[in-house]
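>>> I'll drop the sequence and a predicted model, then ask my questions.
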Amino acid sequence: MFKATIYVNYKPSVLDPKAEVIKKTLGRLGQTNVASVLVGKYFELTLSADSKEAAEQQVDRICDEMLANVNMESYRYDVAAVTA
């Protein structure tokens, strides 16, 4: 068994309206030293796979096909063996 932790964010070239609203609101609250805000999605998957490489290939496919809009978003993930 393997556990995958996946992080999905907008690509740097894509405007993130939620992040901009949060940044502006922080400024109004006096938090004027915040230079940037990144809003994203976080997923945890537990996979049954024969090897770490097979689990990584499966996670990559899942991200490409469902979890991330690859035109606008990038993703990264970590895969680790789950010990009982």
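On my side now, so go ahead. Numbering: from 1, shown residues only.
>>> hey, let's count contacts and neighbours off CA atoms from now on
Will do.
>>> Can you give me the neighbour number for the closest residue to V70 other than its chain neighbours?
Of all residues not flanking V70 in the chain, D64 sits nearest, at 6.5 Å (C-alpha to C-alpha, 6 or more residues apart in numbering). Counted by other C-alpha atoms under 10 Å, the residues lying close to D64 total 14.
>>> V21 versus D64, what's the distance?
Here the criterion is C-alpha to C-alpha, to the nearest Å. By it, D64 lies 28 Å from V21.
>>> Pasting the second one now:
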Amino acid sequence: MINARVTVTLKNGVLDPQGKAIEGALGALGFDSIGHVRQGKVFDLQIDTADKTKAEADLKAMCEKLLANTVIENYTIALD
């Protein structure tokens, strides 16, 4: 079994209204040292195989088909 983490973030240049809202809320809570916030999402998955090459290929396909909108998002895959 392989543990994997997929991190999905917006591409540079894509507007991030949720990040801006978080940035504003942090400022309102007194965290004035925050200059810029970008939000993303993280997926932790367990892959039922011992073959890291196959697991990585499957994860890439999952990202391309469902987990990330590759028009506006980037993703990274980390395997344990």
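Right, received. Where do you want to start? Remember, predicted model here, so these are calculated numbers, not experimental data.
>>> Once they're superposed, tell me the TM-score.
Remark: TM-score between the superposed chains equals 0.89 [TM-score structural alignment, normalised by the length of the second structure]; 80 aligned residues with a C-alpha RMSD of 1.2 Å.
>>> Where do the helices of the second structure begin and end?
Along the second structure, the stretches classed as helices by DSSP state H are 17-28, 52-62.
>>> Going by neighbour count, which residues in the shortest one are buried?
Of the residues in helix 52-62 of the second structure, those scored as buried under the neighbour-count criterion (16 or more other C-alpha atoms under 10 Å) are A55, E56, L59, K60.
>>> Could you list the residues in contact with that helix?
Helix 52-62 of the second structure has contacts (C-alpha atoms under 8 Å, 6 or more residues apart in numbering) with I2, I47, T49, I77, L79.
>>> go on, the longest one?
When contacts are taken as C-alpha under 8 Å, 6+ apart, the neighbours of helix 17-28 of the second structure outside the stretch itself are D32, I34, G35, H36, V37, R38, Q39.
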